[in-house]
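A.B. asks: The sequence and its predicted three-dimensional model are supplied below.
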Amino acid sequence: MPAPENKGTKLRRAVCPGSFDPVTNGHLDIIGRASRLYDVVHVAVMINQSKKGLFTIDERIEMIREATAEYGNIEVESFHGLLVDFCKQRDIPAIVKGLRAVSDFDYELQMAQMNIGLSGVETLFVPTNPTYSFLSSSLVKEVAAWGGDVSHLLPPHVHAALTARLAER
């Protein structure tokens, strides 16, 4: 864990936001890369009342904490509302987002421009590792629900949780 802030030191902070339902190796690639660039990386799990996730917010947070424990500079929590408000409350000047394809960029650029206009919070785009360029939580859930093997796309504890949850349905 980074040293606590003192009068002469300000920790470099960033946030990696998402729904993480469930967290995938693609998410973890972006979070891990951000953790090497920043002193503290906040992983913000979105609460979206209009969507019913496969996993509860608390389950997602716990899965991410377990998956990122080795990094030592990750803080995982939920948020509701505007991401820029989350950032302002925690003195976070940067959002780190992974881009899988040009189609991601079109949407994310609009969000980045809105966020900087609202609050001055910068967005940094990180190109996804080509290994994960097709990967999304939705696709993982769909393939797993049809019996496909997604074990190589998730941390083992997340794969176990996904398999168990789908078996309940």
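C.D. replies: Here it is on my side, so go on. Numbers count the residues shown, from 1 in each chain.
A.B. asks: going forward, measure contacts between C-alpha atoms and count neighbours the same way
C.D. replies: OK.
A.B. asks: Quick check: buried residues in whichever strand or helix holds His159?
C.D. replies: Using DSSP states H and E, His159 falls within helix 156-168. For helix 156-168, the neighbour count (16 or more other Cα atoms under 10 Å) marks Val158, His159, Leu162, Thr163 as buried.
A.B. asks: And here is the other one:
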Amino acid sequence: MRVAIYPGSFDPVTLGHLDIAERGAKVFDKVIIAVMVNPHKNPLFTSEERKELIRNAVKHLPNVEVDSFPGLLVEYARDQGASVIIKGLRAVSDFESELQMASLNRHMYEAAETLFIPTNHNYSYLSSSIVKEIARHGGPIADFVPKHVELAMREKFSNQS
């Protein structure tokens, strides 16, 4: 069985993230969307909330699971028996840092290949940070995230006021 890990903070999960997940699910027997837990960041959603939002968004993909992990991605990939790490690339600027990370991951866990999937051009401008900033100011985000994520974001920001 070919297992791939699709790591990220997914705070929040966007339509761009989901596009990469759907495309990865066509190629691999099992894709694990792995929410990275970074204690040094202050995310909008907890890791449990992010996992639930993602699960709701990928429920139509039977070979996709959602999990979270602290620590090193390569250790998590090894524990899951994954041989591939999926990374979405929006622009050439993403490639340089992602290539460096792929090389380091490969050095630490030789069995893991990194598969770069170029973002659909419809989402090349999209990032979780931009979506959060727009939502924080009450702007329209319906074209960027699933409806349930939009509602959850609106609720979070209304509670912060």
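C.D. replies: Perfect, I can see it now. Just so it is clear, the structure is predicted and the values come from calculations on it, not from any experiment.
A.B. asks: before we move on, the earlier item: what packs against the helix holding His159 of structure 1?
C.D. replies: When contacts are defined as 3 or more Cα pairs under 8 Å, 6 or more residues apart in numbering; DSSP states H and E, helix 156-168 of structure 1 packs onto helix 137-145.
A.B. asks: quick one, the helix it packs on and helix 156-168 angle?
C.D. replies: Per axes from the mean of the first three to the mean of the last three Cα atoms, to 10 degrees, the angle that helix 137-145 of structure 1 makes with helix 156-168 is 60 degrees.
A.B. asks: how about helix 137-145 of structure 1, which residues of structure 2 does it hit?
C.D. replies: Here helix 137-145 of structure 1 aligns to structure 2 at residues 128-136, judged by TM-score structural alignment.
A.B. asks: before we move on, the earlier item: save the buried residues of helix 156-168 of structure 1 as TSV, and put in distance to Phe125 of structure 1 too.
C.D. replies: Shown next, in TSV, are the buried residues of helix 156-168 of structure 1 (distance: Cα to Cα, whole Å):
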residue	distance to Phe125 of structure 1
Val158	26
His159	27
Leu162	28
Thr163	32
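A.B. asks: show me where structure 1 has strands.
C.D. replies: Using DSSP state E, the strands of structure 1 run over residues 13-18, 40-46, 74-79, 94-99, 122-127.
A.B. asks: ok so, going back, the match of helix 137-145 of structure 1: average distance to aligned residues in structure 1?
C.D. replies: Compared with structure 1 after the fit, stretch 128-136 of structure 2 shows a mean deviation of 0.6 Å (mean Cα distance after the TM-score superposition for structure 1).
A.B. asks: Would you indicate which residues of that stretch are buried?
C.D. replies: Ser128, Val131, Lys132, Ala135, Arg136.
A.B. asks: what range in structure 1 matches the longest helix seen in structure 2?
C.D. replies: For structure 2, the helix with the greatest residue count under DSSP state H is helix 92-108. The aligned range for helix 92-108 of structure 2 in structure 1 is 102-118, by TM-score structural alignment.
A.B. asks: what does stretch 71-83 of structure 2 give?
C.D. replies: Going by TM-score structural alignment, stretch 71-83 of structure 2 sits over residues 81-93 in structure 1.
A.B. asks: Kindly report the same for stretch 145-159 of structure 2.
C.D. replies: Going by TM-score structural alignment: stretch 145-159 of structure 2 matches residues 154-168.
A.B. asks: That'll do, ta.
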